[in-house]
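*Asks:* no FASTA, just this:
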C-alpha cells in the first residue's frame, strides 16, 4: 500500500468508518459472471439484474476512473424503539444516505471533500451506490458475504457500504479473518417468510418481503404472499435477525437523529390515521423507497399487517380506512373486512 492509499484509509477510519479498502477498477469485471449465475438460477430476476451489468464495466461511463474506494460503516450502534421492531426494518430507521442531519451523512461529505482536496477526482451515488457495493467490499477484503446475501464485517451484517470512483491507480486490500457460515447452517433460508431466499447466496426479488413492502406488492388483495408478509410494513429483518453470526452484533449506544420523536407517530393504527400531508412531507423523505405519489402504500401495508395478526382494536381503524381518499386503500380495507369476516358495530353494542 502506497502513502496516498494509506492516507485515504486512515482518514476514513478517523471519520468513523469501520473499514476502508481500495481496489482496481478492473476488479469489478468478475461481477458480470455473478450476475449471469444469479439470472441462471432464477430466470425471473433477469429484468432486474440486467440493469446492473454497467457496474462490471464502469469505465464505459467513467473513462477516467482507475480505482474504487469502498468503505463500511456500522449502523448497528443505534437505539431502535421497541414498538418498531418487526414493523420497519432497522436499516431504514437509521438510513443516513439522504439524511443531512445525520453524522454519518456529514462524514461521507467530509471524506469525499478530503479526497478532492488531495487532488483526486471522485464520483459517487449515495442512494444505491455507484457500483456493486457488496462485490467491491468483498474484493477489498473488508468482510464476507454470507448465505443470506448480506455483507458482514466484525459488526455483523449491520453495516452500510459506500463507494467512490477515483482517478488514481491505488490499492489497499485486506484478508478478512471472519469465519465462514457453518456448512450445515440454513437458518436464514428456513426462516425466510416467502422462501425468497431459497438457497445460499441467491434471492428472488419479486417475493422478498423487503421488496413486497416497497418496490413490489402493488396489489396486496391479490398478492400471493400477503399472508407471509406478516407484520412488516417497510422492509424485513428476518434473515439477519436469525443469523448466528449476528448474535450480539447490535450494540445500541447512540440515538439516531430524530428517530425517537418520529417513532411516536408510527404504529399500525397511527399509519391508517395519518393524513397525506404528513405521509408526503415527513414519512416519505425518511423512507424514500416509497415515492411521494405512492405514500398510500403505507396504509395498504399496515392493513395487511393488521390482517396477519388481527386484534380487536384494529377493527375501527380498518373501517375508518374504508373512507380513505385513496381508492387503493379503500379497496384494501374492504378486502380486510371480507377476509376477517368483520361486521360493523351496531349502535348500542360494545
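*Replies:* Done, it's in. Remember, predicted model here, so these are calculated numbers, not experimental data.
*Asks:* from here on, contacts and neighbour counts on C-alpha atoms
*Replies:* Noted.
*Asks:* can you pull out the strands in the stretch 101-250 of the chain?
*Replies:* All strands of the stretch 101-250 of the chain, identified by DSSP state E, counting those that start in this stretch, fall at 122-123, 144-145, 151-152, 159-166.
*Asks:* so what's residue 343 closest to, chain neighbours aside?
*Replies:* Residue nearest to residue 343 in three dimensions, not counting chain neighbours: residue 337, with 7.6 Å by Cα to Cα, 6 or more residues apart in numbering.
*Asks:* Which strands and helices lie in contact with the helix or strand encompassing that neighbour?
*Replies:* Taking DSSP states H and E as the criterion, residue 337 maps to helix 327-340. With contacts taken as 3 or more Cα pairs under 8 Å, 6 or more residues apart in numbering; DSSP states H and E, helix 327-340 sits against helix 297-308, helix 315-321.
*Asks:* try this one side by side with the last:
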C-alpha cells in the first residue's frame, strides 16, 4: 500500500487519500518532465523488434503527449488489482484475464465507477484533468515506474505487490505536484528465464523485449487477420482470445491470484465464449454483449472470434468438434469458411 501521511493536507495527499478510499492500491504523482527517457526506450524497442515500427506508431502520441496537452504539469498514476475475480472454469486458459476483467469502459465495474468519482474529485479540487481510460494518456508502465509504484519485470509487465494482475491508470493535471513512492519489490532472479522459455511464439525474445507482431494476444485480437496462413497459429495452444502464459509462469506471480469475487456479467457471459458457442453466436448477441466488453475487435468482426475458435479446435482437435467445424464451412463469412476448410483438410473431414 502507498505510504499515507494523514496529517499532511497538501493537494498531493488529499488526492492520494481519496484514491485509496476509492479502492486504488497505489497512487503516485510525478512532474511531466519525469517522462523524459520514454522516447529513447520506445525507439530502442522498435529497433530490437524487427518490423514492429508500424505497430508502435500509435505509441508516438504517448512519446509526444505534451504537444497535445501543453498545459499539463504533472501526472497522477494509480494501480488497482483485478486478481480478486473468479475465472469461469469453461473459459479458464482460453480467454486472457486482462480482457475478462477489463474495467476501463465497463460502467458496471466498480473500478470504472471509482475512476469517474476520482476524476470528479480532482475537478472539485480545481484541477484541470485529462485521461484516456482505454489506452492511457501517457506511457502507463513508464509513469508508474517513475512514480515508484512498482517495477517492470522481464516479461515486460508492470508489477506491484499484487503481481502483474493490475491495471494502471493516469490523469494529467495542470498543477505541478510530486508524490513519489518507494517500492521494496525484489528484482527478477538473475538467471530466471521462465517467461522467455514459455512464450509459445517466441514473441518474448529476450528479457524486457518482445515482438508484438508475433504475440498470441496481438494475433488473436486486433492483429491477426489471416490465421489459415499464419505459421505461428499452431502454437496458440488453448488460447482463443489473448494469452496469459508469460504471467502465469512467473515466480513473482505465484499465489497472487485470489479469485474470490464475481466480476459483473462474466459468469453469465462465459458459456457463450466456449469455442463451440462462439461458432454458433449470431451478430446481434455479439454486438450487444460481447463486442462492448472485448472492444479490441469491432462490431463487424465476429468472424475474427470464430476464426480464433476454429484455430483452437485445430490445435486441440477432438471428434466432438466435427459438427461445429463442418457447419462453419457454410458460414456467411468468407474468412470463417476458409479457416474451416483448412481445418477440415488437415483432419480429414468431409
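*Replies:* Ah, there it is. Values in this document were obtained by computation on a predicted structure and should not be read as measured data.
*Asks:* Next, the TM-score between them, please.
*Replies:* Once superposed, the chains reach a TM-score of 0.96 (TM-score structural alignment, normalised by the length of the first structure), with 343 aligned residues with a Cα RMSD of 1.1 Å.
*Asks:* what's the neighbour count on the aligned residue in the first structure for residue 70 of the second structure?
*Replies:* In the first structure, the residue matched to residue 70 of the second structure (TM-score structural alignment) is residue 63. Residue 63 of the first structure has 10 neighbours, counted by other Cα atoms under 10 Å.
*Asks:* wait, is residue 63 of the first structure part of a helix?
*Replies:* No - under DSSP: H, G, I helix; E, B strand; the rest coil, residue 63 of the first structure falls outside any helix and is assigned coil.
*Asks:* In contact with it, which residues?
*Replies:* Not one residue lies near residue 63 of the first structure by Cα atoms under 8 Å, 6 or more residues apart in numbering.
*Asks:* Looking at the strands of the stretch 101-250 of the first structure, which is nearest to residue 240 of the first structure?
*Replies:* Residue 240 of the first structure lies closest, by Cα to Cα, to one member of the strands of the stretch 101-250 of the first structure: strand 151-152, at 10.3 Å.
*Asks:* any idea which of the helices and strands packed on helix 327-340 of the first structure is most buried?
*Replies:* helix 297-308 (a mean of 25; mean count of other Cα atoms under 10 Å).
*Asks:* Check which helices and strands that one sits against.
*Replies:* So helix 297-308 of the first structure, by 3+ Cα pairs under 8 Å, 6+ apart, packs with helix 268-273, helix 327-340.
*Asks:* Please produce a markdown table containing the ones you listed, extended by distance to residue 16 of the first structure.
*Replies:* Below are those laid out as a markdown table (distance: least, Cα to Cα, whole Å):
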| stretch | distance to residue 16 of the first structure |
| --- | --- |
| helix 268-273 | 35 |
| helix 327-340 | 42 |
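*Asks:* Adding mean neighbour count, write the ones you listed out as JSON lines.
*Replies:* Shown next, in JSON lines, are these (neighbours: other Cα atoms under 10 Å):
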{"stretch": "helix 268-273", "mean neighbour count": "19"}
{"stretch": "helix 327-340", "mean neighbour count": "18"}
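*Asks:* Residue 207 of the first structure: which of these is closest?
*Replies:* Residue 207 of the first structure lies closest, by Cα to Cα, to one member of these: helix 327-340, at 19.6 Å.
*Asks:* how close does the closest one sit to the second structure?
*Replies:* Superposed on the second structure, helix 327-340 of the first structure shows a mean distance of 0.8 Å to its aligned residues (mean Cα distance after the TM-score superposition for the first structure).
*Asks:* Where does stretch 163-173 of the first structure end up in the second structure?
*Replies:* With TM-score structural alignment as the criterion, stretch 163-173 of the first structure aligns to 170-180.
*Asks:* For that stretch, buried residues please.
*Replies:* 170, 171, 172, 173, 174, 175, 177, 178, 179, 180 (16 or more other Cα atoms under 10 Å).
*Asks:* same check, this time on stretch 294-307 of the second structure
*Replies:* By neighbour count on 16+ other Cα under 10 Å, the buried set for stretch 294-307 of the second structure is 294, 297, 301, 302, 303, 304, 305, 306, 307.
*Asks:* Can you give me the end-to-end span of it?
*Replies:* Terminal residues of stretch 294-307 of the second structure lie 16 Å apart, using Cα to Cα, to the nearest Å.
*Asks:* related to what we said a few turns ago, distance to residue 223 of the first structure for the helices and strands packed on helix 327-340 of the first structure - can I get that in JSON lines?
*Replies:* Formatted as JSON lines, these follow (distance: least, Cα to Cα, whole Å):
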{"stretch": "helix 297-308", "distance to residue 223 of the first structure": "10"}
{"stretch": "helix 315-321", "distance to residue 223 of the first structure": "19"}
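*Asks:* of those, which approaches residue 82 of the first structure most closely?
*Replies:* Of all those, helix 297-308 sits nearest to residue 82 of the first structure, with 17.0 Å by Cα to Cα.
*Asks:* So which bits of stretch 239-259 of the first structure are buried?
*Replies:* Those would be 239, 240, 242, 243, 245, 246, 249, 250, 256, 257, 259, for stretch 239-259 of the first structure by 16+ other Cα under 10 Å.
*Asks:* Need the nearest residue in space to residue 143 of the first structure, chain neighbours excluded.
*Replies:* Distances taken as Cα to Cα, 6+ apart place residue 153 nearest to residue 143 of the first structure, at 4.7 Å, with adjacent residues excluded.
*Asks:* quick one: what's aligned to the one you found in the second structure?
*Replies:* Residue 153 of the first structure maps onto residue 160 in the second structure, by TM-score structural alignment.
*Asks:* swap in residue 133 of the first structure?
*Replies:* Aligned counterpart of residue 133 of the first structure in the second structure: residue 140 (TM-score structural alignment).
*Asks:* who's in contact with that match?
*Replies:* Applying Cα under 8 Å, 6+ apart, one finds that residue 140 of the second structure lies in contact with 77, 168, 169, 170.
*Asks:* quick one: the second one and residue 141 of the second structure, what's the gap?
*Replies:* Counting by Cα to Cα, the separation of residue 168 of the second structure from residue 141 of the second structure is 7 Å.
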